[in-house]
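Trainee: Quick check, what structure comes out for this input:
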Amino acid sequence: MNRLTCKTTDCLPAEDNKLDAERQTNGSMGQSTTVRRQRTYKWWLLMTIYTFFLLAGQSVATLLGRLYYDKGGNSKWLATFVQVAGFPILIPLYYLSSYKSANSNITTNPPSVLVLSGMYSGLGLLLAADCLLYSVGLLYLPVSTYSLICASQLAFNALFSFFLNSQKFTPFIINSLVLLTISSTLLIFQNESTGSTQVSKGKYVIGFVCTVAASAGYGLMLSLTQLCFQKILKKETFKVVLDMIIYQSLAATLLILVGLFASGEWESLGKEMEGFKLGKSLYVNVLVWIAVGWQVFSIGAVGLILEASSLFSNVISTLGLPVVPVFAMVFFHDPMSGIKVISMVLAVWGFVSYVYQHYLDERKSETGKV
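Mentor: As a prediction, the model looks like this:
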C-alpha cells in the first residue's frame, strides 16, 4: 500500500531523480544566461550611446570654442558661461525620466535636501573653476595642443580614483598613465600661433598651466561624481544622470554669472558681437552650439560614470584625442609639428593600453562565471 500511494517523484529510481534535477538546474541556468545576455546587450547599447554623445559633444564644442576666439571673441567669462549654461535643453528629458521613475516600483531612501544641496553646490563650484581654466587654456593655445594636453586628465583621474574609488592599478594601467603624462608634457617645449594671432611665450605657459590645472580639476570632479553615485545617490537611472548634470550646472552657471558681471566683461559683449568676423547671427549660433555640445558631452560623460566608472569615462574622452587635432589642422590650419605627432602617438598608445586592460578584466569576469 505504501508503494502504491507514494508520490511519483518519490517512486522514481535514484538515477531518474538525479536526471530530473539536472534538467531543472539546466533550465534555470539557461533562463539566467538569457537574462544575463539581455542585460549585457542593453548595457553595451547604453555604453555605445553614451560614448557617441561624449565624443561628438566634446569635439564639436572644442572646435567651436576655438572658432569663437579666432573670429573676434575675447571674453573668457562668456566662453566659460556657455560651457555650463545649456542645461535648460535637458529639462524636457528630465520630466520624461521623472514620469517613468514615478511609474516604476523602485523604492529607495533618498538623501536629505541639505545633503543634496551641499553635494550639487560643491560640484558646481568645482565645475565653474574648471571651465574657467579650460577657457583660458583654449584662448592661449592652438586647439590641437590644447586637446592633447587634456589627455593628462586621465592620469589625474587615475590618481584620485585610487584614493576615492578604490581603483586598482595594473601594469597596463600604469603604462597608460605614464605614456599619457609624457604625451602632454612634451608640448611645453614648443611655441605656436593660435589661429592668426601669435602669442608670447609667457601666455603660452599660462595657457599650458591652466589647461593642466583644469585637467587635474576635471579628473577630481569625475572621481567625486562616482563617489556621490556610490555613497549618496545610490541609484542607477537616467533621471539620476540628469539630476547630476542639471543641478551642478545650475550652481556653476550662477557662480560664473557673478564672475562675468564682477569682471566687467559684460560691458564689452555688445561691441564684441558687432566686431565678430562672421556676423552677429553666427556669433549667437556659435555660442548656442557650444552650449549644446557641452551638454551632450555631459550626458555621455556622466552616463559612462554611472554605467562603468569615472576612469572609464575619462578613457573614452581620451579616445577623441586624435579627432580634434586632425580637424583643427583642416579647419584652423594648426601646424602638425614633429613633437605634436609624437605626443599624439604616445597618447593613442596609452589609450590602447588601458582598453586592453579593460578587455582582460572582461575576459576574466566571463571565465569566472558558471
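Trainee: going forward, measure contacts between C-alpha atoms and count neighbours the same way
Mentor: Fine.
Trainee: So what's the residue count around the closest residue to Tyr146 other than its chain neighbours?
Mentor: Residue nearest to Tyr146 in three dimensions, not counting chain neighbours: Leu138, with 6.2 Å by CA to CA, 6 or more residues apart in numbering. By other CA atoms under 10 Å, the residues close to Leu138 number 27.
Trainee: so who does Ile256 touch?
Mentor: Each residue near Ile256 by CA atoms under 8 Å, 6 or more residues apart in numbering is listed here: Trp77, Thr80, Phe81, Ala128.
Trainee: For the residues you listed, pick the one with the most neighbours.
Mentor: Thr80 (27 neighbours).
Trainee: what's near enough to touch it?
Mentor: Ala128, Cys131, Leu132, Tyr134, Ser135, Ile256.
Trainee: Hmm, Val209 and the residue nearest to Tyr146 touching each other?
Mentor: No. Judged on CA atoms under 8 Å, Leu138 makes no contact with Val209 at a distance of 11.4 Å.
Trainee: thinking again about what came up before, among the contacts of Ile256, which are located in helices?
Mentor: Residues of those located in helices (DSSP state H): Trp77, Thr80, Phe81, Ala128.
Trainee: Can you add distance to Gln357 and give the residues you listed back as JSON lines?
Mentor: Converted to JSON lines, the ones in helices among the contacts of Ile256 look like this (distance: CA to CA, whole Å):
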{"residue": "Trp77", "distance to Gln357": "40"}
{"residue": "Thr80", "distance to Gln357": "35"}
{"residue": "Phe81", "distance to Gln357": "37"}
{"residue": "Ala128", "distance to Gln357": "33"}
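Trainee: Spatially central residue in this structure, please.
Mentor: For the chain, Ala301 is the residue whose C-alpha lies nearest the centre (CA atoms, centre = their mean; 2.5 Å).
Trainee: which residues in this structure form strands?
Mentor: Under the criterion DSSP state E, the chain contains strands at 193-194, 197-198.
Trainee: Deepest-packed of those, please.
Mentor: Mean neighbour count (mean count of other CA atoms under 10 Å) peaks for strand 193-194 among the strands of the chain, with a mean of 20.
Trainee: quick one: contacts of that one?
Mentor: Applying CA under 8 Å, 6+ apart, the external contacts of strand 193-194 come out as Asp70, Tyr140, Leu141, Pro142, Val143, Val199, Asp334.
Trainee: packing partners for the top helix by length along the chain?
Mentor: For the chain, the helix with the greatest residue count under DSSP H is helix 14-70. Judged by 3 or more CA pairs under 8 Å, 6 or more residues apart in numbering; DSSP states H and E, helix 14-70 is in contact with helix 113-140, helix 143-149, helix 280-307, helix 310-319, helix 323-331.
Trainee: To compare against the first, here's the next sequence to fold:
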Amino acid sequence: MEPQVSSRMKKILLIINSIFLAVGICGAPLIIRLYFIKGGKRIWLSCWLQTVAWPINFIPLAISYLYRCKNNNNNNNNSSKLILMTPQIFMATIGIGILQGFTNYSYAYGIAELPVSTSGLLCSTQLAFTAFFAFIIVRLKFTSYSVNSVFLLTIGAVILALHSGGDQPEGESKKLYILGFIMTLAAAALTGLIFPLVELIYKKAQQAITYTFVLEFQIVYCFVATLFSTIGMIINNDFQVII
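Mentor: Presented below is the predicted three-dimensional model:
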C-alpha cells in the first residue's frame, strides 16, 4: 500500500516538478534551435534528446520504493510491490510513448525550420487542441476563462499564418518554412491529444493514482519514445556521426 503523503510534502513535490517543467519548457526550444543555428542537421538526434534522460526518474522511484518498504515494515505489512502498474496500463502507456515519439519528431522538425518565437507561439496552441480533445475524450466542461484563452491563442496562430513570410529565416525556402509550420502545429495537436489520453488512462486505472504510479508511467512512456527515436537514429546513421 502506498503511504499517505503529507500536505506539506505534496506542495514541495508540486513546486519541484513545476520548476523542472518551467525550465524544460523555456530552455529546450532555445537549446534545440541553437543546435540548428550552429549548423546541426540531425533532427532524429534532437528528437532523441527530448526524452533520453528518462532513467533519472529511477532515483525518486527508488526512494519511493524504499519509503514504502519502511512504512510497511513498521506496520508489519510485507505486501510492498516493486511495480504498481498493471499489464493493461502498461500496454496503454506504450501507445502513449509511440505518440510521444511522433510528437518529439514533429517538434524537432519545426524547431529546425522556424524561429523560436514562431514555434513557441504555434506550440502554445496545444491548449486549444487539449481543450478540444479533452471535450471529446474525457468530457471536459468549458469555462469562460478556458474559452477566452483558446480563442486568443487560435487567433494568434491564424494571424501568424497570414504573415508567415515575415519571420522566414534568411536562405530558407518557402516550402521548408511552411513544412516546419505544419509540423509544429502537428506537434501541438499530438500534445493536445496525449494529455486527455493520459487523463483517460488514469480514470480507467483500477488502482490509486499515486506519485509512484505516475513515475512508473513516465518511465515507460519516455523509454518507448526514446526507443522510437533510437530506431530513427539507427536508420538515419546518426550514431555514426556522433561517434
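Trainee: rewinding a little: double-check the residue nearest to the centre of the first structure against Ser313; I have them as touching.
Mentor: Yes. In this structure, Ala301 of the first structure is within contact of Ser313 by CA under 8 Å, at 5.7 Å.
Trainee: residues near Leu153 of the second structure, how many?
Mentor: 19.
Trainee: So it sits against Ala128, correct?
Mentor: Yes. Between Leu153 of the second structure and Ala128 a contact is recorded at 7.4 Å, counting by CA under 8 Å.
Trainee: and Val352 of the first structure, what does it touch?
Mentor: With CA under 8 Å, 6+ apart, Val352 of the first structure has these contacts: Ser176.
Trainee: now do Leu154 of the first structure
Mentor: Contacts for Leu154 of the first structure (CA under 8 Å, 6+ apart) come out as Leu177, Leu180, Gly219, Leu311, Asn314, Val315, Thr318.
Trainee: The alignment partner in the second structure of it and Ser7 of the second structure, how far apart?
Mentor: Here Leu154 of the first structure is matched to Leu127 in the second structure, going by TM-score structural alignment. Leu127 of the second structure sits 29 Å away from Ser7 of the second structure, going by CA to CA, to the nearest Å.
Trainee: mind putting the contacts of Leu154 of the first structure in TSV, distance to Leu46 of the first structure included?
Mentor: Output for these, formatted as TSV (distance: CA to CA, whole Å):
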residue	distance to Leu46 of the first structure
Leu177	26
Leu180	27
Gly219	23
Leu311	17
Asn314	16
Val315	16
Thr318	19
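Trainee: Can you tell me which of these is nearest Thr62 of the first structure?
Mentor: Ranked by distance to Thr62 of the first structure (CA to CA), the contacts of Leu154 of the first structure are led by Thr318 at 13.4 Å.
Trainee: Tell me how many other residues surround the closest one.
Mentor: 24.
Trainee: Surely it is in contact with Ala151?
Mentor: Yes. Using CA under 8 Å, Thr318 of the first structure makes contact with Ala151 at a distance of 5.9 Å.
Trainee: Please identify which two of the ones in helices among the contacts of Ile256 of the first structure are farthest apart in space.
Mentor: Trp77 and Ala128 (10.1 Å).
Trainee: ok, now which ones touch Glu113 of the second structure?
Mentor: For Glu113 of the second structure, the contacting residues are Pro169, Glu172, Leu176, Tyr177, Gly180, Phe181, by CA under 8 Å, 6+ apart.
Trainee: before we move on, back to that, output the helices and strands packed on helix 14-70 of the first structure as CSV; include the columns distance to Gly27 of the first structure.
Mentor: Formatted as CSV, those follow (distance: least, CA to CA, whole Å):
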stretch, distance to Gly27 of the first structure
helix 113-140, 45
helix 143-149, 52
helix 280-307, 30
helix 310-319, 36
helix 323-331, 48
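Trainee: Pick the most buried one from those.
Mentor: Highest mean neighbour count among those (mean count of other CA under 10 Å): helix 143-149, with a mean of 27.
Trainee: check the fit of that helix onto the second structure and give the mean distance.
Mentor: Compared with the second structure after fitting, helix 143-149 of the first structure has a mean deviation of 0.8 Å; criterion: mean CA distance after the TM-score superposition for the first structure.
Trainee: Would you mind listing the outside residues contacting that helix?
Mentor: Applying CA under 8 Å, 6+ apart, the set of residues contacting helix 143-149 of the first structure from outside is 62-63, 66, 137-138, 183-185, 187, 194, 208, 211-212, 321, 324-326, 328-329, 334, 340, 343-344, 347.
Trainee: Just give me the match in the first structure for Leu190 of the second structure.
Mentor: Counting by TM-score structural alignment, Leu190 of the second structure corresponds to Gly217 in the first structure.
Trainee: Pull the contacting residues for its match.
Mentor: Residues near Gly217 of the first structure by CA under 8 Å, 6+ apart: Leu126, Asp130.
Trainee: Kindly recompute the last result at 6 Å.
Mentor: Asp130 (CA atoms under 6 Å, 6 or more residues apart in numbering).
Trainee: repeat for Tyr177 of the second structure
Mentor: Tyr177 of the second structure sits next to Glu113 when contact means CA under 6 Å, 6+ apart.
Trainee: if we go to 7 Å?
Mentor: Glu113, Leu114, Gln168 (CA atoms under 7 Å, 6 or more residues apart in numbering).
Trainee: how about JSON lines for those, with distance to Ala208 of the second structure added?
Mentor: Output for the contacts of Tyr177 of the second structure, formatted as JSON lines (distance: CA to CA, whole Å):
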{"residue": "Glu113", "distance to Ala208 of the second structure": "43"}
{"residue": "Leu114", "distance to Ala208 of the second structure": "42"}
{"residue": "Gln168", "distance to Ala208 of the second structure": "49"}
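Trainee: Of these, which are reproduced in the first structure?
Mentor: Listed in the original numbering, those still in contact in the first structure are Glu113, Leu114 (both residues aligned by TM-score structural alignment, their matches' CA atoms under 7 Å).
Trainee: Show me what Phe208 of the first structure aligns to in the second structure.
Mentor: Under the alignment by TM-score structural alignment, Phe208 of the first structure pairs with Phe181 in the second structure.
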